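Visitor: the sequence and its predicted three-dimensional model are supplied below.
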Amino acid sequence: MDMIEAPVEIARTEAARSEKSTPTSSGEFLSFRLGAEEYGIDILKIQEIRSYEPPTRIANAPAFVKGVINLRGVIVPIVDLRVKLGCEAVDYNSFTVVIVLNVKGRVIGTVVDSVSDVLELGPEAIKPAPEMSCSVDSACITGIGSVADRMLILLDIEALLVSPDMGLFDPM
């Protein structure tokens, strides 16, 4: 490589890396728990939070799709994020809730262990997610939020739910 081209190539590589790892912008996030981990999703994606009620099972559905519920006349698929993200199994209890989301014009429910609170995170409180191979597609983790002694894994819930392996949306 020519000495003149080297800085340009390095600049392009750094720009691509920073573009990929730019954390989500600041805003309000609903924090919830799956086991010992705390996650956060953009509050603007949330339609409502409901207590867990066993859904009607759908034959041949993937294990993470628990079934469907009738929510005021709308049939809503229920996805267990604990199963989808490869967490250990746990019994549902009085803290288990369904976060009802509006994703690309479709209503989808996600089962989580519990919800904590709504946190406002500024850009200084959000760090880029580390690169690693794990059960969650790294494109679905938008950053790591930190508030006092708490760390939240910030999820792009829309990217997670519209991924082809979920089967909730028709491939385009």
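Guide: Nice, I can see it. Model, not experiment: these values are computed from the prediction. Numbers count the residues shown, from 1 in each chain.

Visitor: alpha carbons only for contacts and neighbour counts from here, please
Guide: OK.

Visitor: residue boundaries of the helices in this structure?
Guide: For the chain, applying DSSP state H gives helices covering 5-21, 81-84, 157-162.

Visitor: ok, and here's another one to check against it:
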Amino acid sequence: MTQRSPEEYFRQHDFGSEAATGGGGEFTAAERAFMQKYLGVEEGDLLRRIGIDPARAGATGVAGGAGLEDESESLDARLRNEPVLQMVGFFLGAQEFAVPTEAVQEVIKYAAPTRLPAAPSFVAGIVNLRGRVTPLVRLRELLGVHDGGDAAGSEDKFIIVCRRRGLQMGMMIERVHTMYRVPQQDIDWAIESHLGISVDFVSGLLKAGERLISIVSVDKILDCVLKR
């Protein structure tokens, strides 16, 4: 397993470009499903509050539909067949987690979201990130991370922005640690033996020396956001 800094990795990838984010353009089916579920009758007011035109269905620019939603195979299934995986390691409190870079669009500093009255507690709200409706997820709550007596020194200061199946989503984290380049043999997909946190949103374990780092399943979190 090799490691490199997040700065080195993200310098080589233009995650902030319009092509990468699908900036502006039509709402995707996933965005519409999210808005109908959580914005309700206040949809127009909430979208305008974050600077997005609620009537842009026929807008020009990069459309959010076709190429961005054609991901029928789950990311977790595809990762099991990759000889080498790249991961972003990050911390929530004292616990390190990892997320596949294939799902990561960029990492940004925390921005306060606009709250949604109808959303569950793990959805902190929405932000406008380059013209896309972007829900922010409290990853600590979904993963069952409890900081105990050290809670005063722990807060989410960054957002890992992911995009899957037409929805751009931000996962709130405390800090980015490093980048991992991991051979398949260093991944344990038998997570049923893992104890200590909720495994509902974990797809596997990355072996880093004597440590086991939980791999967060972006697809499972996305399903949770859209189905609840």
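Guide: Happy to help now that I have it. For clarity, every value in this text was computed on a predicted model and none was experimentally measured.

Visitor: quick one: the helices of structure 1 as CSV, columns for distance to S94 of structure 1 and mean neighbour count too.
Guide: Converted to CSV, those look like this (distance: least, Cα to Cα, whole Å; neighbours: other Cα atoms under 10 Å):
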stretch, distance to S94 of structure 1, mean neighbour count
helix 5-21, 37, 12
helix 81-84, 16, 18
helix 157-162, 24, 18
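
Visitor: could the ones you listed go into CSV alongside distance to L101 of structure 1?
Guide: Listed next are these as CSV, based on distance: least, Cα to Cα, whole Å:
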stretch, distance to L101 of structure 1
helix 5-21, 25
helix 81-84, 13
helix 157-162, 9
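
Visitor: in structure 2, what stretch matches stretch 8-16 of structure 1?
Guide: Alignment of stretch 8-16 of structure 1 against structure 2: no match, by TM-score structural alignment.

Visitor: need the contact partners of stretch 94-110 of structure 1.
Guide: Identification of contacts with stretch 94-110 of structure 1 by Cα atoms under 8 Å, 6 or more residues apart in numbering yields 45-52, 76-81, 111-115, 158, 161.

Visitor: whichever of the residues you listed end up buried, select them in ChimeraX.
Guide: Buried residues within these, by 16 or more other Cα atoms under 10 Å, are selected in ChimeraX with:
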select :45,46,52,76,77,78,79,80,81,111,112,113,114,115,158,161
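
Visitor: need the three-state assignment for K37 of structure 2.
Guide: helix (DSSP: H, G, I helix; E, B strand; the rest coil).

Visitor: burial measure for it, as a count.
Guide: 16 (other Cα atoms under 10 Å).

Visitor: then the one 10 residues further on?
Guide: Taking other Cα under 10 Å as the neighbour definition, L47 of structure 2 ends up with a count of 20.

Visitor: where does it land in three-state SS?
Guide: Assigned by three-state DSSP, the conformation of L47 of structure 2 is helix.

Visitor: thought I58 of structure 1 was touching F64?
Guide: No: with contact defined as Cα atoms under 8 Å, I58 of structure 1 and F64 do not form a contacting pair (11.4 Å).

Visitor: list the residues that contact both of those two?
Guide: In contact with both I58 of structure 1 and F64: no residue, using Cα under 8 Å, 6+ apart.

Visitor: the two: which is more packed in?
Guide: F64 (18 against 12).

Visitor: ok, the more buried one - contacts?
Guide: By Cα under 8 Å, 6+ apart, F64 of structure 1 lies in contact with V79, D80, L81, R82, V83, K84.

Visitor: look up how far F64 of structure 1 lies from the fourth one.
Guide: Counting by Cα to Cα, to the nearest Å, the separation of R82 of structure 1 from F64 of structure 1 is 8 Å.

Visitor: for structure 1, just list every one of the strands.
Guide: Using DSSP state E, the strands found in structure 1 span residues 27-34, 37-42, 46-51, 65-71, 74-80, 97-103, 106-112, 114-121, 126-127, 141-147, 150-155.

Visitor: I am finished for the moment; much appreciated.
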